[in-house]
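Visitor: Model the following, please.
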Amino acid sequence: MKGIPINVKLREGKKKGYNRRLRAKGIVPGILYGADKPPTLIEVDERELNAILRAQAAREHFLVSFTLDSKETSYAFVKEIQHDPIKGRPIHIDLESVSLTRPIVAEVPIEFVGTPEGVKKGGVLSVNLRELAVRGLIEEIPDAIQVDISKLDLGDTLHIKDVKVEKIKVLNEPDEVVASIFVPRLVEEKLAAPTETAKEAPETEAQEKPETKESKGKAKEE
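Guide: As a prediction, this is how the structure comes out:
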């Protein structure tokens, strides 16, 4: 899991007046904590943060990467961003540090691959999950989990237990539905039509069977 690059700097002051002056300059104050490290006062550029938030609009918590007081890359989850209730601008950010040597829990997007057979036949793909909860080392957790749905036919359902992953553990319930192929009524009626026609065929054939000489002779004898 790579994380979204963001520039994070150490923050010198912590009083309200100092933070207010930072915000006036387009800088968002914040705090970095976790991973058995003492809390650290930080600051990030407001424009850069807003650009990241727009790109991650559908996700509340996501991973970022940065360098702070060393050349080593650090990782952290965005845990909370406070916004101005009137202007909507971000006014504070909380980052939770991630350990590189301990398993973490993360939400990973699902990337569906292929066109389901059922969709080709007129079915509709119904997606129940777009992210999976997983546990593993940060370096082993992928940025997205690819799920092949090309073999899903009409009426088929894909469960968590059908999703194959390596080196990490999926925390969702095994029977939880990931996606399914819904069969519209019109398609269902078309599939049922040949069966009904086949049942009616013998009767129609008997009614339309032409008379033979033998059958005419029997009719005269009667």
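Visitor: all contacts plus neighbour counts: C-alpha atoms, from now on.
Guide: Will do.
Visitor: The chain: strands as residue ranges?
Guide: With strands called from DSSP state E, the chain shows them at 4-5, 8-10, 27-34, 37-45, 63-66, 74-83, 90-97, 104-113, 124-127, 131-136, 145-148, 157-159, 169-170, 177-182.
Visitor: Please give the structure of this sequence too, so both can be compared:
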Amino acid sequence: MATVLKVERRAVRPRSIRKQLRTEGRVPAVIYGNDIENTTISVSGYELSMSLREGGINGVYSLELDGKKIPTLIRDYQLDTFNRDWVHVEFLAVDMSVETEVEADIILVGTPAGVKAGGILTQNVHSVIVSATPDKLPDVVEVNVEGLAIGDSFTIADIPENPDYKIIAEDMGDQVAAVEEPEIPSEPEDEDAVAAEPEVIGEKEAE
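Guide: Sure thing, here's the model as predicted:
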């Protein structure tokens, strides 16, 4: 189910309008795509943050504008470097019956048997592109790694299929994670085993 966000049209000029909007707790934004002309809007920063907690970054957001509701995805956004406040958001209007592609994080679930035996779990790929209709797009792809022993690994192709979405990758053979042998610390040098340095005999003093 799409999360509804009430938005308002906004002026583009003067440039100071953006600063004024942020002072009022509103976020400058834009809607485009799916035969909708680029439309500059603003949205409540508080409502956007609360909706994001519920719907996730890949959730569907139904923007209520001029009495109409437009299904959208958050295509891009900017946050302030210091206080992490919203700076700008891009909403992509979508057709709910047409598949689209987004990036989803890969989350490893469980403790591998190999880690319990002393191995080290490493993760090399942290996200993948997934394709699905907007209402079925996941924020994360969870992979259970409990069965991995020391020396085991799995690739993108090994991620279990999900009926809701399809994983897309240029190389399905890319290694996602592996359980490696633990590093064996080097033995401390045994001082007793160190051979004594030969005595240096100087030249005999002249008589």
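Visitor: Next, the TM-score between them, please.
Guide: After superposition, the two chains reach a TM-score of 0.70 (TM-score structural alignment, normalised by the length of structure 2), with 179 aligned residues with a CA RMSD of 3.2 Å.
Visitor: on that earlier part again, of all the strands of structure 1, which lies closest to Ile52 of structure 1?
Guide: Closest to Ile52 of structure 1 of those, according to CA to CA: strand 4-5, at 8.0 Å.
Visitor: Pick out the residue closest to the middle of structure 1.
Guide: For structure 1, Arg130 is the residue whose C-alpha lies nearest the centre (CA atoms, centre = their mean; 1.9 Å).
Visitor: which ones are touching that one?
Guide: By CA atoms under 8 Å, 6 or more residues apart in numbering, Arg130 of structure 1 lies in contact with 109-111, 178.
Visitor: Mind putting these into a markdown table with neighbour count and distance to Glu72 of structure 1?
Guide: Below are the contacts of Arg130 of structure 1 laid out as a markdown table (neighbours: other CA atoms under 10 Å; distance: CA to CA, whole Å):
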| residue | neighbour count | distance to Glu72 of structure 1 |
| --- | --- | --- |
| Pro109 | 17 | 27 |
| Ile110 | 16 | 29 |
| Glu111 | 13 | 30 |
| Val178 | 21 | 37 |
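Visitor: Mind putting the strands of structure 1 into CSV with distance to Glu205 of structure 1?
Guide: Below are those laid out as CSV (distance: least, CA to CA, whole Å):
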stretch, distance to Glu205 of structure 1
strand 4-5, 71
strand 8-10, 82
strand 27-34, 80
strand 37-45, 81
strand 63-66, 70
strand 74-83, 72
strand 90-97, 77
strand 104-113, 48
strand 124-127, 38
strand 131-136, 56
strand 145-148, 47
strand 157-159, 41
strand 169-170, 58
strand 177-182, 36
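Visitor: Among those, which comes closest to Leu191 of structure 1?
Guide: Among the strands of structure 1, strand 177-182 comes nearest to Leu191 of structure 1, with 13.8 Å by CA to CA.
Visitor: Any figure for the gap between the equivalent of Asp135 of structure 2 over in structure 1 and Ile168 of structure 1?
Guide: Using TM-score structural alignment, the partner of Asp135 of structure 2 in structure 1 is Glu139. Glu139 of structure 1 sits 10 Å away from Ile168 of structure 1, going by CA to CA, to the nearest Å.
Visitor: okay, those two: which has more neighbours?
Guide: A direct count of neighbours by other CA atoms under 10 Å for Glu139 of structure 1 and Ile168 places Ile168 higher, at 16 against 12.
Visitor: burial count for the closest residue to the more buried one other than its chain neighbours?
Guide: With sequence-adjacent residues excluded and distances taken as CA to CA, 6 or more residues apart in numbering, Ile168 of structure 1 is closest to Gly136, at 4.9 Å. By other CA under 10 Å, the residues close to Gly136 of structure 1 number 19.
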